[in-house]
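Trainee: Here's my sequence, what's the structure:
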Amino acid sequence: MLSTNALEQTISKILSQTEKRVVSTLDETLAESQKQLDDMRSELDAEYDKIISDGKKEADKIEKQIVGSSDLEARNQQLLVVGEAVDNVFNEVLEQIAKAPRDKEYSGLLDTLLREAMSVLRSTDVIVYSNQSERDTVQSVLEKFPDAEMASESIDCLGGIQIKSRDGAMTFDNTLDARISRLKPLIRRDIAAKFGVSG
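Mentor: Sure, this is the predicted structure:
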């Protein structure tokens, strides 16, 4: 039989060896865990930096959208104000034209309007329309154009003339209303440009 002393020494030796192995394993596990923690910390730092960077980019993008939207809204408001001002001026001009005397000078204007319209249609063989109040003046201007004929019906306009080819295939509106309508967008654009508002 083994003596108690020998048994104690054997147990003590086994415990000592086991303790060394456990401590060694714990040291290795601790070192490995520390390495993994350091690796994870680097990855987390990189991920954190990426999230912050992406967040800043998104914030910049949203800020640009807000600023762009505000600029667009301000520009649209400026265009509306310019448009209203131009409309008011045109309404005043139309009132003045309606009140203007239909004298010899106006007869000369009708002659010019008629010649322009005939030039556009490339024909003097036309039917001419005017408003009721200017029929006599237009008729006297038509005496210079024997191929042209005064229409039996009148048109609703501020002044000026409208012509049609005899076959009705071509029409040119050279009334004062039409001329003003054609000029209005150009004038609006020029005024907007002078005030630094494009559109």
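
Trainee: only C-alpha atoms for contact and neighbour calcs from this point on.
Mentor: Noted.

Trainee: can you pull out the helices in the protein?
Mentor: All helices of the chain, identified by DSSP state H, fall at 4-99, 104-121, 135-142, 176-194.

Trainee: Who are the packing partners of the longest one?
Mentor: Judged by 3 or more CA pairs under 8 Å, 6 or more residues apart in numbering; DSSP states H and E, the packing partners of helix 4-99 are helix 176-194.

Trainee: Between helix 4-99 and the helix it packs on, find me the angle.
Mentor: 140 degrees (axes from the mean of the first three to the mean of the last three CA atoms, to 10 degrees).

Trainee: Show me what helix 176-194 is packed against.
Mentor: Against helix 176-194 (3+ CA pairs under 8 Å, 6+ apart) you get helix 4-99.

Trainee: compare with the first, here's sequence two:
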Amino acid sequence: MGLSSADRIVEKIVGDARREADRIVGEARAYAERVVEEARRRARERIDSELSKYRASREEEARRALMEARVKARERWLKEREDLISQAIERVRERLARVVEEPGYVKALEQLIEEAAVSIGGGDLVVQLNERDAKLPLDLEGVARRVKERTGVDTKIELSDRRVECMGGAIVMSRDGSFVYDNTLESRLARREAEMRLAAAKILFA
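Mentor: Alright, predicted model coming up:
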């Protein structure tokens, strides 16, 4: 028995409704899948971002720790180097303290006086020594002659009544005090200390 016109109309309406429902469901499912995938993508990006931040933070901490370790190592190395150089210079001081007791010290002291007198330019000079050196048999006239030969200036050198506190060496000055040359062992060591430190550093840490 064939369908009536009314049945066909109903069937068409139902079919259209079913197809529309299927379309809506399909679109909804596709939308839901897109939403879920987008949520997953954002979650992955957030996780990746957090992991990147964490790794960057740890790497920065590692770099800082390494830098601090290098700075501390260099500071320790510099301190050890300074200690060794200071010990070397102290041994030089001890050696100088022994030099003044050696037989050749009188000649060395005369040379120190001559060097200072020549640096001043000769003339009427006085020399200050420590208490021990003032008692040594110094040939100040001979020193004065050599100074004149080197400077071309008549030179007279007298021992001052004033004494200086030093290991050895001399302070030479013009009689009016306008020129002074400190050639004590301590002053010579101080003038040479930078050079000695550089030389010691090259020897110790070449």
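
Trainee: about what we covered before: export the helices of structure 1 as CSV, with columns for mean neighbour count and distance to Lys164 of structure 1.
Mentor: Shown next, in CSV, are these (neighbours: other CA atoms under 10 Å; distance: least, CA to CA, whole Å):
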stretch, mean neighbour count, distance to Lys164 of structure 1
helix 4-99, 12, 25
helix 104-121, 16, 8
helix 135-142, 16, 14
helix 176-194, 15, 15
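
Trainee: Dump those helices into a markdown table; add distance to Met150 of structure 1 as well.
Mentor: What follows is the helices of structure 1, written out as a markdown table (distance: least, CA to CA, whole Å):
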| stretch | distance to Met150 of structure 1 |
| --- | --- |
| helix 4-99 | 22 |
| helix 104-121 | 12 |
| helix 135-142 | 7 |
| helix 176-194 | 18 |
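
Trainee: List just the one of these that sits closest to Ser165 of structure 1.
Mentor: Nearest to Ser165 of structure 1 among these is helix 104-121 (7.5 Å), distances taken as CA to CA.

Trainee: among the helices of structure 1, which is nearest Arg166 of structure 1?
Mentor: Using CA to CA, the helices of structure 1 put helix 104-121 closest to Arg166 of structure 1, at 11.0 Å.

Trainee: which residues make contact with the closest one from outside it?
Mentor: With CA atoms under 8 Å, 6 or more residues apart in numbering as the test, helix 104-121 of structure 1 has contacts from 124, 126, 137-138, 141, 160-163, 165, 170-175.

Trainee: Take the residues you listed and keep only those in strands.
Mentor: Applying DSSP state E to these, the entries found in strands are Val126, Gly160, Ile161, Gln162, Ile163, Ser165, Thr171, Phe172, Asp173, Asn174, Thr175.

Trainee: So which residue is dead centre in structure 1?
Mentor: Leu72 (7.7 Å; CA atoms, centre = their mean).

Trainee: Tell me the counterpart of that residue in structure 2.
Mentor: Matched by TM-score structural alignment, Leu72 of structure 1 corresponds to Arg74 in structure 2.

Trainee: ditto for Asp111 of structure 1
Mentor: Under TM-score structural alignment, Asp111 of structure 1 pairs with Glu110 in structure 2.

Trainee: do Gly55 of structure 1 as well
Mentor: So, by TM-score structural alignment, Gly55 of structure 1 is matched to Ser57.

Trainee: And Gly160 of structure 1, by the same measure?
Mentor: So Gly160 of structure 1 corresponds to Gly169, using TM-score structural alignment.

Trainee: burial count for the closest residue to that match other than its chain neighbours?
Mentor: Nearest non-adjacent residue to Gly169 of structure 2, counting by CA to CA, 6 or more residues apart in numbering: Thr184, 3.9 Å away. Neighbours of Thr184 of structure 2 under the rule other CA atoms under 10 Å: 25.

Trainee: Distance-wise, check Thr184 of structure 2 relative to Pro137 of structure 2.
Mentor: Per CA to CA, to the nearest Å, Thr184 of structure 2 is found 18 Å from Pro137 of structure 2.

Trainee: And for Arg70 of structure 2?
Mentor: Taking CA to CA, one finds Arg70 of structure 2 at 58 Å from Pro137 of structure 2.

Trainee: cool, and Ala69 of structure 2?
Mentor: In terms of CA to CA, Ala69 of structure 2 sits 60 Å off from Pro137 of structure 2.

Trainee: Same question for Arg63 of structure 2.
Mentor: 68 Å.
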